Structures are given as structure tokens and as C-alpha cells.
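Q: just to be clear, the model below is a prediction. Sequence and coordinates:
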Amino acid sequence: MPKKTIKRYMPDHHTIRNNKHLQIFGDFLHNPNLWHLNRRSVARAFAIGLFFAFIPVPFQMILAAGTAIIVHGNLPLSVAIVWITNPITMPAIFYACYVTGTWVLNTPKQAFSFEASWQWVIDSISTIGPAFLVGCGVLAILFSLIGYFGIQSLWRYSVTKEWNKRKLSRQDK
């Protein structure tokens, strides 16, 4: 089940291989393990994608792609999962990171209002920045572990269910 569902939504590997932004990886993109859908590669891809989704840096997709190449995770999934943080979901996710950071550091929440300016970012680094960055790290690790073990469990459950279905169909004959 997970393999069929994931395969339905995955882009063609030739399209990704020829993407101009991923050309920096050169011949590493020709490793067939980066394109296969199996339990290990998909679980690694979810862990990588979820980790970098919570890290507030530019070029998250390139970092996810590079990490997928290094650990032999499924490259298209790693890059696609990073888009969990998109312009619509980013405020809620990063606010959750800030709240988590204040809880971990045991500091009070500070009132702030967002401004789309470089000066606001520089001023905020000293006030809400430490709690935000700690929260990003904690949630990145937490959700990457949940993603990894969740996919492992879901995949095993799906395979066991298919085996039992085959076993029952053989017994009926």
C-alpha cells in the first residue's frame, strides 16, 4: 500500500535528474538506489525531509537532496517532504518551534509582531532567536524520528497484511 501510494505521486526520476538546481550533484544522481522505493529508502527520505522542513535555512531542498545522496534515501521524496513548510504552513510551524524552544529553555514567551524586513530579523535574533532555534532543532529531530519509525512500522504492517491476504487466498483454493 505505501509503495503504490507513493509511486503514484512521485515525479519521474529523469525529470529530477535533469533539474538545473540539482546539477551540482553531478554523477551522484545516477545511483539507482536514490530512485528505488523500498522500506529503508522511503523511511530515510521521510526522516531527511522532515528534519530539513523544520530547519529555517534557505535552500532546504538542496540540503535534503545532498543528505539523501549521502545516506541513500529516496531523493524525490526527501526533496518533496521539505515542502511541508511552505508559505502557508510556515508561520504555524515556526511558531510551534518558538513555543517548544521556550518550553525547553524554560524561558517566558515574549510578545512580538512579525515584519517582513531584514532589520526585524536581526533584532529578533537576540530576543526570540535562541528559543526559536532550539525549538527548530528539537522538533526537527523529533519529527524526523517519528517519520522514520512511522514509515518503517506502516510499511511492515502493509507487507504483513498482504502476506496474510495471500495466505488466506491460498488456503481457499
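A: That came through, no problem. Numbers count the residues shown, from 1 in each chain.

Q: please count neighbours and contacts with C-alpha atoms only from this point.
A: Will do.

Q: distance of residue 80 from residue 68?
A: 12 Å (C-alpha to C-alpha, to the nearest Å).

Q: higher neighbour count, these two?
A: residue 68 (25 against 19; other C-alpha atoms under 10 Å).

Q: my guess is that one contacts residue 75, does it?
A: Yes. In terms of C-alpha atoms under 8 Å, residue 68 counts as a neighbour of residue 75; the distance is 5.6 Å.

Q: who touches both of those two?
A: Residues within reach of residue 68 and of residue 75 at once, by C-alpha atoms under 8 Å, 6 or more residues apart in numbering, are 34, 45.

Q: which ones are touching the residue most central in space within the chain?
A: The centre of the chain sits closest to residue 49, judged by C-alpha atoms, centre = their mean, with a distance of 1.8 Å. If a contact means C-alpha under 8 Å, 6+ apart, then residue 49 has 64, 77-82, 144 as its contacts.

Q: so how far is residue 76 from it?
A: Distance from residue 49 to residue 76, by C-alpha to C-alpha: 10 Å.

Q: and for residue 124?
A: On the measure of C-alpha to C-alpha, residue 124 and residue 76 end up 34 Å apart.

Q: okay, those two: which has more neighbours?
A: Each of residue 124 and residue 76 has its neighbours counted (other C-alpha under 10 Å); residue 76 has more, 24 against 15.

Q: where's the more buried one relative to residue 127, distance?
A: 37 Å.

Q: and the comparison structure, right after this:
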Amino acid sequence: MFSRFVAWAKRNLPTRESMEANRWLRPVAHRVLEPSLWRFTRRSVPRGVALGMVTGILCPVAQVPLSAIFALPVRANIPVAALTTFITNPFTTPPLWVAAYWIGSRILHFGEGMGVEADAARGWMEWLFSEAGPSLVVGLTLITLVFAVVGYGASALGWRWWIVRKWRARAEARAA
């Protein structure tokens, strides 16, 4: 399963060469094509994961280009940031927004002390701007923060685990 995912990513993610050939990127090619933004290092990969989570959850459109643009100042890995934005897709976005609304309404204490008749009398647009909008914004912000921190930590620990495994394999090979 993982090898199929890696093969798909290699086929579909933009490469340095394809971006270099793009006429729209020529003015900023010297920044975008900097090798450190394309290398997989222990610092750039967790940054890319966290950045991809942020742009994937908070930006409803143009997630991949925005993650690539935001990767420049934070020195994040561009392919990892672009790939991580796919955490939100047509299957995960509706439950994410429902959870964000629920969390935001609990934090802002909306819906407490209101009777059923008061809720029925309000118009949909009034509800959207007075309760749903702020609840959704607060909930999405909190979920984004949690996902970014957990994604950063998990990828940093995963990187460390992978390196320790390689060190042990080398030590065993030397010992044998």
C-alpha cells in the first residue's frame, strides 16, 4: 500500500525540473528551486507536515500552491507540505467542519440557555453570522493548531525512529 502511494506521489507531485520549466515561476525560481526546500531533512520534513496541515485545513482552495508559497519563509520541505494538504478531501472535510463547529460552539458557549422556540424563530442567515461563523472559525483554528503540533511531533518522532533503525542496522552489520 505504501509503495503504491509513493509511486503515485512520484508521478503526480511537481518536480524541480517541471517547476523550472514553468514560465510563471521564472521570476521567483531562484527562491522556489533552492535545494534546501526540496531535500528531506529532519527539520524541513516536520515543518512541511505542520505547514501542510495548516494550509490544508484553513485554506479551502488553492491549498498546494499556498503551501508551496508559505514553505519559502519557514524553510519547509515543499513536496511534504504539498502532499500533507491532502489531509482534507471530500471525505474528511465535512466531518472536520462538523467537529470544528461543535468544538467552537462549546468554547464560545453558544446554544446554552436558549429555548427551542428561540432557535426556531431565528433566520438561517442570522444564525450563520451570529453563531455558526464564529464557532466554525474558533473550532477550525483550534483543530488546525492541534493537528499541526501533533503532525510536527509525529513526523519528528518518525524521522528519529527511522534514523535510529538505520543506525542499529549498521551496527549489527558491522558486528556480524
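A: Nice, I can see it. Source: prediction; values computed, not measured.

Q: TM-score them against each other, please.
A: TM-score of the superposed chains, computed with TM-score structural alignment, normalised by the length of structure 1, equals 0.78; 162 aligned residues with a C-alpha RMSD of 3.2 Å.

Q: for structure 2, what spans make up the helices?
A: 2-12, 16-21, 29-32, 44-58, 63-74, 78-84, 93-108, 116-121, 124-127, 133-175 (DSSP state H).

Q: which residue numbers in structure 1 go with the fourth one?
A: Mapped onto structure 1 using TM-score structural alignment, helix 44-58 of structure 2 spans residues 41-55.

Q: the aligned residue in structure 1 for residue 144 of structure 2 and residue 47 of structure 1: what is the separation?
A: Structural correspondence for residue 144 of structure 2 with respect to structure 1 (TM-score structural alignment): residue 140. With distances taken as C-alpha to C-alpha, residue 140 of structure 1 is found 9 Å from residue 47 of structure 1.

Q: and these two? Which one has more around it.
A: Neighbour totals were compared for residue 140 of structure 1 and residue 47, and residue 47 leads with 29 against 22 (other C-alpha under 10 Å).

Q: quick one: the more buried one and residue 145 touch, right?
A: Yes. With contact defined as C-alpha under 8 Å, residue 47 of structure 1 reaches residue 145; the gap is 6.3 Å.

Q: let me see the contact set for the residue nearest to residue 84 of structure 1 when sequence neighbours are not counted.
A: For residue 84 of structure 1, ignoring the flanking residues on the chain, the nearest one in space by C-alpha to C-alpha, 6 or more residues apart in numbering is residue 53 at 6.3 Å. Contacts for residue 53 of structure 1 (C-alpha under 8 Å, 6+ apart) come out as 60, 81-85, 140.

Q: 7 Å instead, please
A: 82-85 (C-alpha atoms under 7 Å, 6 or more residues apart in numbering).

Q: tell me how far it lies from residue 82 of structure 1.
A: Look at residue 53 of structure 1 and residue 82 of structure 1: by C-alpha to C-alpha, they are 4 Å apart.

Q: show me the contacts for the spatially closest residue to residue 136 of structure 2 that is not a sequence neighbour.
A: Distance criterion C-alpha to C-alpha, 6+ apart; nearest residue to residue 136 of structure 2, sequence neighbours excluded, is residue 101 at 4.5 Å. By C-alpha under 7 Å, 6+ apart, the residues touching residue 101 of structure 2 are 132, 135-136, 139.

Q: spatially, which two of the residues you listed are the most separated?
A: 132 and 139 (10.2 Å; C-alpha to C-alpha).

Q: the two: which has the busier surroundings?
A: residue 139 (25 against 19).

Q: my read is that the more buried one contacts residue 96, right?
A: No. Applying C-alpha atoms under 7 Å, one finds residue 139 of structure 2 not in contact with residue 96, separated by 9.4 Å.
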